[in-house]
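**Q** 3D, please:
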Amino acid sequence: MLVAVRDHASSDHASIVPPGPTGAFGADVAGLEGFARTFLLAGFRLAGENGADRLGLAQWYADGLAAGTDPANPGRWIRPAESGQAKVEAASVALILDMTRPWIWDRLDPTVQQQVVDYLAVVVGDEGYPHNNWRWFRIVVQTFLRSVGGQWSREDIETDLSLLDSFARADGWISDGPLRAYDHYAGWALHLYPALWARMAGAQDLAAGRAERDRAALDRYLLDAVRLVGADGAPLLQGRSLVYRFAAAAPFWAGALSRVPSLSPGLLRRAASGVVGYFAPHVERCGALLSIGWHGPWPAVAQHYSGPSSPYWAAKGMLGLALPASHPVWTSTEEPLPQEGADQVFAVSAPGWLVSATRSDGIVRVVNHGTDYARAGDRGGDAPTYAQLGYSTATSPRLTDAGRIDPLEQSVALVDASGRATHRTGFTTVGVGLVGDGATAAVGSSVARAHWLTADPDHLDYGPGPSGEATDVALLRTLSVLRGAWEVRLVRVETLPDGPPPPAGLTLRVGGWAVSGEGPGQDRSRPADVAAAAGVAGLRSVVVGAGGFTAAGVRREHDVSPLGATTLTPWVSAAAVLDRWHVAVIGLDRATGDDSAPTTATLPHVTLSGADHVVVRWPDGTASTVPLAPAATAAANLALQDAPMSTG
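**A** Purely as a prediction, here's the structure:
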């Protein structure tokens, strides 16, 4: 990767712009990103090799530093005062100059050192940093400046640390700002930078009072994160900035760097190398260049701020190279992921996720009752990578304009006669938790003020869904019971407490997993059984109406997913009836040669026990009883009954 980008560098090495459109911020930002983000990878390699440098990395990047920070150079870097994106890249430059101090910084000419200090110092006192992970960038830059005698502000650092602390949530999770923004930024930024910052030369006294607390939060977060990696190494295809790909491995290397107590070095390496290995064949096929995409080029996966060099933040996923060969993370034997040893089912309270990972197919499935990149009560549109009810390591949301305005896959929506579907952003989380001795099933519930949205035409995609004019329609109460490959989803339509009844003629629609791949795939519906199934690329997605639904089908689409040209999404629907529970059984697994809907014997059986409970009898013979009353579905009040059942 480091050698491949040199063909796209300026003659003075200050700018690297890989092939492709220069992005919304232009060539100057793209060139700086290309330098700074590959500088991360070069620095990790130099640090891990203790300065051994057969590729001449130190001098190559030192030349770029000299040219980029020279104010008289026509090709100089765009400065942090001129572009917000330069504030991000300045942190990478400062971090690696600190990490590789003996081999780059200490050997720079004093004039160049002063140029670098002058370039970085403009961030001191700058109030233009967003209230999210960006605050770590100002902290890192000023910490480096402090270590080399440059200008810095203790007040800035303490202010930023205090704001970042306010993003801490339960069980070591961190939200990327004050919204319900849970995604890979928790690991590749909000847990990574504390681990790296505490080791900077200028941070020793600043970090002393918090380093152990940050380590403990990382340790607890990793207990969940390690179970969110598919057996094939695939990370969840969820959240923004997916073009960073294997940056998702960064928190596992941070755990190794910090020597967290709860995960062994061999397990951390298995998770990190698995994520990098998942993408490696695709990168190799692209000539070791990273494009805007997921596997190969797929521009629709980008956010507004993405440019041709943006994907090189993937370098964070190679932080392990900064650890010497003698480190336990390299000398230990890789251990299997927890889901490679046994099925996993658990709940994560901060993002409101129910999680099931199955040993038989290596897929991790997340059912989402807490994340939408918004606040409870907001009335925005659903961001496909945040607000859907389900995400997995084997599927992708529809990442197109249609996916933003027409929620289908992993959705519960009311649809009018014109085909307009409601959105759920701003929903209220009722609770998530476990039922069953030995965590038999995960249960979660949320209530959405379902609304139609007339989207703002000038919406820029930074992660959240589109804004616009919202029209409230009804309350949609959703309860999920998750175990293995199956989710039992119960949905109830209720009148708004402060509004009129929903209009007549609405359809309640529940969408299942969207499966994507090359080739035509197969889709089959059984109208008499209210069942639909779709198969492509070895995956099977199933939705079966188990109560109240009257119709089923599969939507076929092309070029809406980075995982393949064909996308198939099964669904069930019914005329919307107020105050009645509708029940659907939703499944995702690896196809075993038959992509049709499963037989009755292999489906969960669902029984509504009056108005109080639902009983789910799972294919393996166990049963879970879950209360339907809204207050009782909160995690602290989830009831349990579990007993062996006859498969007959």
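**Q** from here on, contacts and neighbour counts on C-alpha atoms
**A** OK.
**Q** Surely Ser392 and Thr358 touch.
**A** No. With contacts counted by Cα atoms under 8 Å, Ser392 stays clear of Thr358, the gap being 11.6 Å.
**Q** what about the two, which has more around it?
**A** Set Ser392 next to Thr358 and count neighbours by other Cα atoms under 10 Å: Ser392 wins out with 25 against 22.
**Q** before we move on, back to that, what is in contact with Ser392 and Thr358 at once?
**A** Each of Val364 lies in contact with both Ser392 and Thr358 under the rule Cα atoms under 8 Å, 6 or more residues apart in numbering.
**Q** Here is the second sequence; please produce its structure so I can put it next to the first one:
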Amino acid sequence: MPSFAAQSPFASNPVATKDDLRNFLVGLLDPLAAHTSPGGARIQVGFTGTHFDEAAAQLEGFSRPIWGLASLLAGGGKYDGVERWVRGFSNGTNPDHEEFWGNMRNKDQRMVECSAIGFSLAVAKEHLWDALEDAGKKHLETWLGGMNDKEMPNTNWLWFRVFSNLGLSKVGSPRFDGKRMKADLDHLDTFYIGGGWSRDGPEGIVQLDYYSSSFAIQYAQLVYSKLAQAEDPDRCEEYRNRARQFAQDFVHYYDPEGRAIPFGRSLTYRFAMSSFWGAVAFADLDLPAPLTWGVVRGLQLRNIRWWAKQAGAYNADGTLTIGYVYPNQSMTENYNSPGSPYWCCKSFITLSLPLSHPFWASPEESYPASLLNTVKVLKHPFHIACSLSGHTYILSSGQQCSYPVKNSAAKYGKFGYSSAFGYSVAVGNGTLEEAGGDGALALSDDGGHQ
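**A** Got it, this is the predicted structure:
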């Protein structure tokens, strides 16, 4: 009899080698062709409401896959559809084209999407920048540099302007603003609190989630430490030292199967949760024991491998759904458009490395046995990391999001978070069934009926 069990379109990929990882990326990029606008500048996978305009949402769909595409090209790989993005750069930044992304405004979602574009110019210039005609280059540098005089949120967003300027500097653009980049970096460094950890904002913010690691700050610091070593050696070495310390805490958020502990916001970015380990490799950073290159490779690939097999993370055509292991709007944020999940493409950064790199040359190793059956206090994020009886989880206290997000209490305020069970969010406030009260102390005042 035929099986009607849902299966991921990528379930057969073992995600064990560089070729496997490339094939997974190509499998994510190819379906986007059918959702790409004629001019190449916009990708619309579906429809949701966001707090920003639709043009920015479609730019998000265009830009986020570039994290993976640029890494593939930087590592000597080829992709037949690269022309779509080259054409999109030219048309999306042209004010006279119907697919123009729109001019940058203060605190604009467009700023977020500039980070992938800046990264792509820095690592894959000959494939993306050099392929543009002179007019296209002029439009792109003008549009990208348009954020330098705009107000930005006082958060990890400042890294997005750093990456824009880094990209502009690598292509020799006059729109590069070195003073602006240094000021942003100096301010971002005030977020640092010790032990490798940075909070996602100024003093008083108690938010140390995946944005403090793989989604933004640690990832960005490591990539910067590789790309700006010659120009900013002292800061780059400081970032590398932070990562060495941070890694010894961050490893406790992963279990032997490759799953990361769900905690905080933006979890629809999925295996971007493990992109820190790829950034470690990109930066050529040796870590303290027991984090050998084989262990780092295992931490990265097991997480991607696990996600490749989650059927609910993908639509039938191979595009990503909005949710976690299945489509779920209740746990998402008001800034999640259908293109948002492609932030996961940051985890393909190891495609930029040659096979001779120790990440690829070292055999994959299991999760370190010395970290199993342990309990570790993680001082800065207010977590107690537990690996006991085959269960990986954290006990949590003290964190909160500094601005309103959906179900913030569930994302930051529960007592425990598990790699095996995830967490639930409320879908209403009327009944016990709507509450999603796992990992929490819940009181009933209905006389014991529920």
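**Q** Just the TM-score for the two chains, thanks.
**A** For this chain pair, the superposition-based TM-score is 0.84 by TM-score structural alignment, normalised by the length of structure 2; 410 aligned residues with a Cα RMSD of 2.6 Å.
**Q** Please say which position in structure 1 Ala70 of structure 2 maps to.
**A** Taking TM-score structural alignment, Ala70 of structure 2 has Gly43 as its aligned residue in structure 1.
**Q** Around that match, count how many other residues there are.
**A** Applying other Cα under 10 Å, we find 29 residues neighbouring Gly43 of structure 1.
**Q** Is it in a helix, a strand, or coil?
**A** Reduced to three states with DSSP: H, G, I helix; E, B strand; the rest coil, the structure at Gly43 of structure 1 is helix.
**Q** List the contacts of the residue nearest to it when sequence neighbours are not counted.
**A** Leaving out its chain neighbours, the residue that sits closest to Gly43 of structure 1 by Cα to Cα, 6 or more residues apart in numbering is Ile96, at 5.4 Å. For Ile96 of structure 1, the contact set (Cα under 8 Å, 6+ apart) comprises Phe39, Leu40, Gly43, Phe44.
**Q** The same query, at a cut-off of 10 Å, please.
**A** Ile96 of structure 1 makes contact with 36, 39-44, 46-47, 104-105, 144, 200 under the criterion Cα atoms under 10 Å, 6 or more residues apart in numbering.
**Q** so what corresponds to it in structure 2?
**A** Alignment of Ile96 of structure 1 against structure 2 is given by TM-score structural alignment, with Ser120 as its counterpart.
**Q** pretty sure that match is in a helix, no?
**A** Yes. Counting by three-state DSSP, Ser120 of structure 2 is part of a helix.
**Q** Which helix or strand contains the aligned residue in structure 1 for Leu222 of structure 2?
**A** Using TM-score structural alignment as the criterion, Leu222 of structure 2 maps onto Ala195 of structure 1. Following DSSP states H and E, the helix or strand that holds Ala195 of structure 1 is helix 192-197.
**Q** in that helix, what counts as buried?
**A** Leu192, Tyr193, Pro194, Ala195, Leu196, Trp197 (16 or more other Cα atoms under 10 Å).
**Q** In the stretch 151-300 of structure 2, mark out all the strands, start to finish.
**A** With DSSP state E, counting those that start in this stretch as the criterion, the stretch 151-300 of structure 2 has strands at 192-194, 197-198.
**Q** Make TSV out of the ones you listed and add mean neighbour count.
**A** Shown next, in TSV, are the strands of the stretch 151-300 of structure 2 (neighbours: other Cα atoms under 10 Å):
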stretch	mean neighbour count
strand 192-194	14
strand 197-198	26
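**Q** I'd like the ones you listed as a markdown table, with distance to Phe89 of structure 2 appended.
**A** Compiled in a markdown table, those are given as follows (distance: least, Cα to Cα, whole Å):
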| stretch | distance to Phe89 of structure 2 |
| --- | --- |
| strand 192-194 | 35 |
| strand 197-198 | 33 |
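**Q** To Tyr412 of structure 2, which of these lies closest?
**A** Between Tyr412 of structure 2 and these, the shortest separation by Cα to Cα is 16.7 Å, and it involves strand 197-198.
**Q** What span of structure 1 is that closest one aligned with?
**A** Residues 173-174 of structure 1 are where strand 197-198 of structure 2 aligns, taking TM-score structural alignment as the criterion.
**Q** which other residues reach the matching stretch?
**A** By Cα under 10 Å, 6+ apart, the residues outside stretch 173-174 of structure 1 that reach it are 133, 164-168, 180-183, 185-187, 189-191, 217-218, 220-222, 224-225, 348-351.
**Q** from the chain's centre, how far out does it sit?
**A** Computed by Cα atoms, centre = their mean, to the nearest Å, the separation of stretch 173-174 of structure 1 from the middle of its chain amounts to 13 Å.
**Q** cool, stretch 544-553 of structure 1 as well?
**A** For stretch 544-553 of structure 1, the distance between its averaged C-alpha position and the chain's averaged C-alpha position is 31 Å (Cα atoms, centre = their mean).
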